[in-house]
Every structure is written in C-alpha cells, then in structure tokens.
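Novice: predicted model and sequence below, questions to follow.
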Amino acid sequence: MQLSFNSVFVIMDFQQIIVKNMVSTAVSESAIINTLKLREKAREAGVPVLYIKVAFSERYEEIDEWNKLFASIKQLDILKIGDEGTCLDERIIPSVTESVFIKHRVSAFSSSEFSGYLENNKVKTLILAGLSTSGVILSTVRQASDLDYRIIVAEDACGDREEHVHRFLMKDILPMQAEVLDTETIIKLLG
C-alpha cells in the first residue's frame, strides 16, 4: 500500500481564526504537530504539499443569504481575504514553491484552481489534514470519493470542536470512503 508518485498532501483550513477560536487549544496543537510531521515527510518524499484556505471578498459577494454557515460568517465580518485571522497559522506557512488555494465553501473542491491542479497533475491520491473534521474534512472526503480519488485522512492531524463528533466521523463515517490512518502509519507509507 505504498503511496505513489501521483499523491499530494493537502493541508486545509489551518487559519488563525479557526486554530484559535473554533477548536480547543489541545486539539489544534495536536493537529498542527502531526500536520508538520507529515509535511516534513511529504516534502522529503517529493510529494507536493498544497494548502487550502476559506476566504471571502470585502463585501462577501460569494455568500447567499440562505447559506446558514456562511451567512453567519458574513454577519460576524470575519474570514475576508487579507484579514489577519484568515492567514494560515504561523507554523503552517508554505514554502515559496507550494501552492495556496482559496475557496468560498466548505469543501476543498469548491476551489476550481485546486480541482484544476489535481486534474492537470494527474493526482490520484489525496492525503488530508485539516480543521475541522465535521467541516472541510467530511466535505472534501465526500466530494473526492465521488470523483474517484484514493483518500487518506490523517486522523490525528485533524480535529473538531467536539471530540465525540471527531471520533464518530473517523470511526464510523469516513472509513466508508477513505483510509483513516494515524500520522506514523502515513509517514511509513511515504517511505
């Protein structure tokens, strides 16, 4: 089950406002530590590292009033492109050769640039890390499965506001469409 040359490591939504306010400190710290371990190994193995951020224009033109989640973001006046809280956590800063994709919805696939990158580079396997499990991870896994990608979720490089939700998704829901593995197992697969 060695990871092939057509894999990417996708780091999703490790933005300052999410890391500091939407999950506990213990959860975000653990997820960041494991994400950094995976990133180091992916770089060493020549696996491209991609970053996904959710962000909106100054006037939130991308958000419809009927979208409960994003309408609340608009109301709170957060996650605008260029805002400090929208920036990646200072420990997750990409190298100059790594790509950052902006999305306006929950799934990473809502970024047409991200989808285009995967298609243009003939990517077959996605290794995923992100905050939150019930948000970007679940939505991205569902869509990636529909698009026939091999999906590996780094269980301990993800987290959620509620630990029981994280555990339930990792144990009962995500394994229907993805391989749910810990960081050390994925590191071994990366060679």
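Specialist: Okay, I see it.
Novice: make it CA atoms for all contacts and neighbour counts henceforth
Specialist: Noted.
Novice: show me how far the helix or strand encompassing residue 152 is from its chain's centre.
Specialist: Assigned by DSSP states H and E, residue 152 falls within strand 150-159. Put simply, strand 150-159 sits 9 Å off its chain's centre (Cα atoms, centre = their mean, to the nearest Å).
Novice: so which bits of the lengthiest helix in the chain are buried?
Specialist: Counting by DSSP state H, the longest helix found in the chain is helix 25-45. Across helix 25-45, burial judged by 16 or more other Cα atoms under 10 Å covers 27-29, 31-36, 38-39, 41-42.
Novice: save the residues you listed as a markdown table, and put in distance to residue 113 too.
Specialist: Putting the buried residues of helix 25-45 into a markdown table (distance: Cα to Cα, whole Å) gives the following:
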| residue | distance to residue 113 |
| --- | --- |
| 27 | 29 |
| 28 | 27 |
| 29 | 29 |
| 31 | 25 |
| 32 | 25 |
| 33 | 27 |
| 34 | 26 |
| 35 | 23 |
| 36 | 24 |
| 38 | 23 |
| 39 | 21 |
| 41 | 25 |
| 42 | 21 |
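Novice: try this one side by side with the last:
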Amino acid sequence: MNTALIILDYIFDIAHLEGKIARSAQQVAERNAIANANLVLALAQQKDWLRILVKVGFTPGYIDQPKHSRMFGQTHKLGAIELDRPGTEFHPSLAAELGELVIVKPRVSAFYGTNLDAALRARRIERLIICGVSTTWAVQSTARDAHDRDYQVLVLEEACAAATPEEHRMSMEMLAHIAEIVTLENLKDL
C-alpha cells in the first residue's frame, strides 16, 4: 500500500524548550518524541514511503494571521511562528534532511490551505502515518481531515507529544476511534 509519513510542527517555537509558544516542549523532550520521529524517518526512507515535514507559520508581517483566533491571535505580539524567522526552522534535533517535501500550513490541520492532499493524490498515497506536536491540536486535526478524505490513518504514538501526559492520553483515546494507534515496532512490519 502506498504510504506517506507526515511529521507535524517540530519547529523551534513550538517544540524547543526555548521556543516562544512551547507549551508541549517539555513533553517532547521527556517522551523522546523527536528521537522517535527520527527513527520513523529513517524507517520510511528504507521503505520508500513519502516523507513529509509540516510546519505552521504566518507570512512575514503576519498578513495572514487570524487576529481573532484564540490559538493564533497573539502570536504576532510574541514574535512567534513568523515564516523566514528562526522560530519556524525545524527543531535542531529533527533529521529534517530525511524529509522529501515540506508543507507550510497557515492553521492547525496540515490539509487546510495547503497542497498536501494534491501531493498525496499525485503519488497515489492510500495510508498516512501521522506524528508530531501537539497531539491535542495538529495531530488530531490532521488525522481527522485525513480520515474524512478516505485515507487509512495510523498515528505513531511514540513520536507525538502534548502539553501534558493527560492531554496526550486523552487525544490518543479519541484518535483510536478514527485511526490505528501504532508503535515503531508495528511499523517495521508494514
């Protein structure tokens, strides 16, 4: 089955302890989420799966930032997630060189306002393996959108993190209704 790996928002501002909106960074570190993302990137390369790195960001000057958004409305005041700035660079620990395609998204889901679906359809992708930060927001939103677009959805639990262990656990419980929750060991057999 044609497979793609989608890794979400492992960027400095979100996933690094010194990031400007790094609510989940402590859990990213404690869960070794980026190390696990690197392992799945290497596995995906061996298996010739399409490898997609996704980052959220707004146009310089925040022209496309939704100021009314409870999630994104204050990012300009913090100087966070502005494209072409250090905060939207991939986390220095992420093996970003193993990615084949970078998608920049303007909202929570990797499908919203991007060419992700077109890129997947061009490669006749049927199955998506999704991981990233935060489990509560980007992973859930992207997994739900993928499900509704009729992809088979797998979520790599070991390479995800949320602001708290409880948020992560609850997200995984919810995602299990629309996706298969998998481990690195499970993926070796695909």
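Specialist: Right, received. Where do you want to start? Worth saying up front: this structure is predicted, and the values here are computed from it rather than measured.
Novice: what's the TM-score here?
Specialist: The TM-score (TM-score structural alignment, normalised by the length of the second structure) is 0.90; 184 aligned residues with a Cα RMSD of 1.6 Å.
Novice: what residues of the helix or strand following the strand holding residue 152 of the first structure count as buried?
Specialist: Remark: after strand 150-159 of the first structure, the chain's next helix or strand is helix 163-168, criterion DSSP H and E. Buried residues in helix 163-168 of the first structure, counted by 16+ other Cα under 10 Å: residue 166.
Novice: now for the strand holding residue 152 of the first structure, which elements pack on it?
Specialist: Packing contacts for strand 150-159 of the first structure, counted by 3 or more Cα pairs under 8 Å, 6 or more residues apart in numbering; DSSP states H and E, involve helix 25-45, strand 125-131, helix 138-146, strand 179-181, helix 183-189.
Novice: CSV for those, including distance to residue 79 of the first structure?
Specialist: Formatted as CSV, these follow (distance: least, Cα to Cα, whole Å):
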stretch, distance to residue 79 of the first structure
helix 25-45, 18
strand 125-131, 15
helix 138-146, 19
strand 179-181, 29
helix 183-189, 29
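Novice: show me the contacts for the aligned residue in the second structure for residue 13 of the first structure.
Specialist: By TM-score structural alignment, residue 13 of the first structure lines up with residue 9 in the second structure. Applying Cα atoms under 8 Å, 6 or more residues apart in numbering to residue 9 of the second structure gives the contacts 15, 53, 54, 55, 56, 90, 132, 133, 134, 138.
Novice: only whichever of those are buried, select them in PyMOL.
Specialist: Remark: buried members of those, expressed as a PyMOL selection using 16+ other Cα under 10 Å:
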select buried, resi 15+53+54+55+56+90+132+133+134+138
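Novice: need the contacts of residue 9 of the second structure in CSV with distance to residue 63 of the second structure, can you?
Specialist: What follows is those, written out as CSV (distance: Cα to Cα, whole Å):
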residue, distance to residue 63 of the second structure
15, 24
53, 23
54, 20
55, 17
56, 14
90, 22
132, 26
133, 24
134, 24
138, 22
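Novice: can you tell me which of the contacts of residue 9 of the second structure end up in helices?
Specialist: Per DSSP H, the contacts of residue 9 of the second structure map to helices at residue 15.
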